[in-house]
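Trainee: predicted model and sequence below, questions to follow.
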Amino acid sequence: MSWNPSSAHAAAGEIAQLVGLRHKHFIFSLVPDGELQTHRGVLKHNDLIGLPWGTQVFSHIGAPFFLLQPSLADLLNELPRNTQILYPKDIGFILVTMSIGPGQRVLEAGTGSGSMTIALAHAVGAAGRVISYERNQDFQNLARKNLARVGFESRVDFKLRDIAEGFDETDADAFFLDVQNPYDYIGQARAALKPGGFFCTLLPTFNQVEKTLYALRQNRFAFIETCELLLRYYKPEPT
């Protein structure tokens, strides 16, 4: 299975999306001789494979759908999970703020279900590397499956370890720390970063933020910022 946002046509093995009335959508992998059963009829995969993305197709009872590639946001929102995941609103800001790009070497601690891991792997590209630490075997197993589903498993090194032991790397371009008590690991994170590398963590409570700020200052981090992200959707209808 793979997700190839640069392809022009739907191919066997690729992840596809069908969007019907009221934006009801289905994300699935195209398999020869496969079928997708929906509340508005059945669509055969063989009829979809080879079509240009954006084609309108119809179920066996005539219900219309658009055949589309899922966006990265679509994939992350539909990700199988066994933990709280990060959502596109936060992920996009983190990637831009830490200047994550092709060819970079990025550390992540707290793999969870792999949503951030997928976004990092997409950003660093085939020439980059993501090293993701997790201490829970079940979480890591699910993350591996999620990365394999989009075809990014070759871009990630998974490590099963308690991060209190520190990190093997010493020259990471950026570090994302997603654990409940990041303030206990700031020293280890600093040792893993290259000089001038970026560090980010996401916290739900002010008490955690306060402790983390203190630890960052104690470890001589500079240009520290704290922010809150808010996102509001509106109906896309003109007045």
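Mentor: Nice, I can see it.
Trainee: contacts and neighbour counts: CA atoms only from here.
Mentor: Noted.
Trainee: what is the burial count for Gly20?
Mentor: A count of neighbours around Gly20, defined by other CA atoms under 10 Å, yields 19.
Trainee: helix, strand or coil for the nearest residue in space to it that is not next to it in sequence?
Mentor: For Gly20, ignoring the flanking residues on the chain, the nearest one in space by CA to CA, 6 or more residues apart in numbering is Phe65 at 4.4 Å. Here Phe65 takes the strand state, with states given by DSSP: H, G, I helix; E, B strand; the rest coil.
Trainee: show the contacting residues for Phe65.
Mentor: Contact analysis of Phe65 by CA atoms under 8 Å, 6 or more residues apart in numbering lists 18-21, 56-59.
Trainee: next one: Trp3
Mentor: Trp3 touches 14-15, 149-151, counting by CA under 8 Å, 6+ apart.
Trainee: now stretch 53-60: buried residues?
Mentor: 53, 57-59 (16 or more other CA atoms under 10 Å).
Trainee: how about stretch 197-215?
Mentor: 197-203, 209, 212-213, 215.
Trainee: how far does it stretch from start to finish?
Mentor: End-to-end span of stretch 197-215 (CA to CA, to the nearest Å): 17 Å.
Trainee: and the contacts of that stretch?
Mentor: In contact with stretch 197-215 (CA under 8 Å, 6+ apart) are residues 94, 98, 172-178, 180-184, 186.
Trainee: picking that back up, in helices, which of the contacts of Trp3 appear?
Mentor: 149-150 (DSSP state H).
Trainee: can you put the contacts of Trp3 in a markdown table and add distance to Phe28?
Mentor: Below are these laid out as a markdown table (distance: CA to CA, whole Å):
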| residue | distance to Phe28 |
| --- | --- |
| Glu14 | 8 |
| Ile15 | 6 |
| Arg149 | 10 |
| Val150 | 11 |
| Gly151 | 14 |
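Trainee: got TSV for the contacts of Trp3, with distance to Ala121 and neighbour count too?
Mentor: What follows is the contacts of Trp3, written out as TSV (distance: CA to CA, whole Å; neighbours: other CA atoms under 10 Å):
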residue	distance to Ala121	neighbour count
Glu14	18	23
Ile15	17	24
Arg149	13	19
Val150	10	19
Gly151	10	19
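Trainee: another one to put next to it:
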Amino acid sequence: MPDATETTPETPATTSAPLADVAAEAWSGVHRGPLRVGEWVRLIDSKGRKHNFELTEGKRFFSNKGHLEHDELIGREEGFTVRSSAGGEYLVFRPLLSEFVVSMPRGAAVIYPKDSAQIVAMADVFPGAVVVEAGVGSGALTCSLLRAVGPFGQVHSFERREEFADVARQNVTQFFGGQHPSWHLQLGDLAEALPASGLRADRVILDMLAPWECVDAAADALTPGGILIAYVATTTQLSRFVETVRVHGGFTEPHSWESLNRDWHVEGLAVRPDHKMIGHTAFLCTARRMAPGEKPPRKTRRPAPGAYGADYFGPRPADLTEQSLEERDA
């Protein structure tokens, strides 16, 4: 028989007071406590299918498993199971940021959470940072950047296409519950609009078809020690960007990588990789801005034979002529 002072899961010794809601001044996009009107919820059925919608008094949610009343959800703490009129069961939670961005309306393709996380971490986006991004896409990365810089930082987003900017504005405002005070969205081409703005930035993030066209503008805006990062889909884009950064001469040697995400199936002794995975989405490449007038140490490692041969037509460092490479390999 348990001692009088011993606690069990069924009879906790104390009941702690619930945490207060997250301060509005934090602009986190997160709430604690009971679900309320105007919030978005995420329903997950027994097959893992997901439904996101905004809670509205007197409204119904419909699916192939019948309907349920929004009023049944409002006022309850998230993390419960609800049954629809046709007997379907759903888990009810507030959507996480990583869940919100893959289900929100899209104008352009979104940057997936695995890459957003890499960008925030590897570009060292910190509270209070001034970050420039181009383009804004559907606002997925923007939400992560705003979370990282907080209310004392700044995110300046440049977008060429008005229809993409409109979708991003709607998504970001929906997630944070209003116009985030640190976000500034501007229509225009970064290569022209950034120099004209006079902005100085800690980080510049390029998510576009031809990021090499913006290297000069990014270099002029970046503070010494700042980070330039590009998100590109193909190897040809990656090559062109890396060589342009090298030729510029005002950055450290670019670092390129990609991340792959594979789930695992775990049931007793049946432990194996899942049949599905998130494979290649894009390449990431970072480089740090040198101080004005300073150059990085010259690479001593020789390029691979043929790397800059007759079939290569991209940017080429001044000391790597075709003749010099032929003499080296002779």
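Mentor: Received it, and whenever you're ready, just let me know what you need. The shown structure was predicted, so the numbers you read here are calculated from the model rather than taken from an experiment.
Trainee: could I get the TM-score for this pair?
Mentor: Overlay of the two chains. TM-score (TM-score structural alignment, normalised by the length of structure 1): 0.92; 238 aligned residues with a CA RMSD of 1.9 Å.
Trainee: counterpart of the residue nearest to Gly20 of structure 1 over in structure 2?
Mentor: Matched by TM-score structural alignment, Phe65 of structure 1 corresponds to Tyr90 in structure 2.
Trainee: what does Arg105 of structure 1 give?
Mentor: Using TM-score structural alignment, Arg105 of structure 1 sits opposite Val130 in structure 2.
Trainee: same deal with Ala222 of structure 1?
Mentor: Under TM-score structural alignment, Ala222 of structure 1 pairs with Thr252 in structure 2.
Trainee: likewise Arg129 of structure 1?
Mentor: Under the alignment (TM-score structural alignment), Arg129 of structure 1 maps onto Gln154.
Trainee: its match contacts Val131, doesn't it?
Mentor: Yes. Under the criterion of CA atoms under 8 Å, Gln154 of structure 2 makes contact with Val131 at 6.1 Å.
Trainee: neighbour count winner among the two?
Mentor: Val131 (27 against 24).
Trainee: what about that one, distance to Ala123 of structure 2?
Mentor: 10 Å.
Trainee: now for these two: what residues contact both?
Mentor: In contact with both Val131 of structure 2 and Ala123: Arg203, using CA under 8 Å, 6+ apart.
Trainee: hey, where'd the strands end up in structure 1?
Mentor: Using DSSP state E, the strands of structure 1 run over residues 15-19, 25-29, 35-38, 41-44, 56-58, 64-68, 105-109, 129-134, 156-160, 172-177, 193-201.
Trainee: which among those is found nearest to Asn219 of structure 1?
Mentor: strand 193-201 (12.2 Å; CA to CA).
Trainee: tell me roughly how far the closest one lies from structure 2 on average.
Mentor: Here the mean offset of strand 193-201 of structure 1 against structure 2 after fitting is 1.2 Å, by mean CA distance after the TM-score superposition for structure 1.
Trainee: Gly50 of structure 1 reaches Ala10, doesn't it?
Mentor: Yes. Gly50 of structure 1 sits in contact with Ala10 when judged by CA under 8 Å, with a separation of 5.1 Å.
Trainee: how near is the spatially most central residue of structure 2 to Phe283 of structure 2?
Mentor: For structure 2, the residue nearest the mean C-alpha position is Ser116 (2.5 Å; CA atoms, centre = their mean). Using CA to CA, we find Ser116 of structure 2 at a distance of 12 Å from Phe283 of structure 2.
Trainee: how about Val136 of structure 2?
Mentor: For Val136 of structure 2, the distance to Phe283 of structure 2 (CA to CA) stands at 17 Å.
Trainee: which one of the two is surrounded by more residues?
Mentor: Val136 (30 against 18).
Trainee: now do the contacts for that one.
Mentor: Taking CA under 8 Å, 6+ apart, we find Val136 of structure 2 in contact with 142, 157-159, 164-165, 168, 207.
Trainee: distance to Gly107 of structure 2 added to the residues you listed, as a markdown table?
Mentor: Shown next, in a markdown table, are the contacts of Val136 of structure 2 (distance: CA to CA, whole Å):
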| residue | distance to Gly107 of structure 2 |
| --- | --- |
| Thr142 | 14 |
| Ser157 | 15 |
| Phe158 | 15 |
| Glu159 | 12 |
| Phe164 | 5 |
| Ala165 | 8 |
| Ala168 | 8 |
| Asp207 | 14 |
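Trainee: re earlier: which one of the buried residues of stretch 53-60 of structure 1 is nearest to Arg155 of structure 1?
Mentor: Among the buried residues of stretch 53-60 of structure 1, and counting by CA to CA, the member closest to Arg155 of structure 1 is Trp53, at 26.0 Å.
Trainee: counterpart of that closest one in structure 2?
Mentor: Match for Trp53 of structure 1 (TM-score structural alignment): Glu78.
Trainee: pretty sure its match sits against Glu72.
Mentor: No. Glu78 of structure 2 is beyond contact range of Glu72, at 11.9 Å (criterion: CA under 8 Å).
Trainee: columns neighbour count and distance to Ser98 of structure 2 on top of the contacts of Val136 of structure 2, output as a markdown table?
Mentor: Below are the contacts of Val136 of structure 2 laid out as a markdown table (neighbours: other CA atoms under 10 Å; distance: CA to CA, whole Å):
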| residue | neighbour count | distance to Ser98 of structure 2 |
| --- | --- | --- |
| Thr142 | 26 | 12 |
| Ser157 | 24 | 20 |
| Phe158 | 24 | 23 |
| Glu159 | 21 | 22 |
| Phe164 | 20 | 20 |
| Ala165 | 24 | 20 |
| Ala168 | 27 | 16 |
| Asp207 | 20 | 19 |
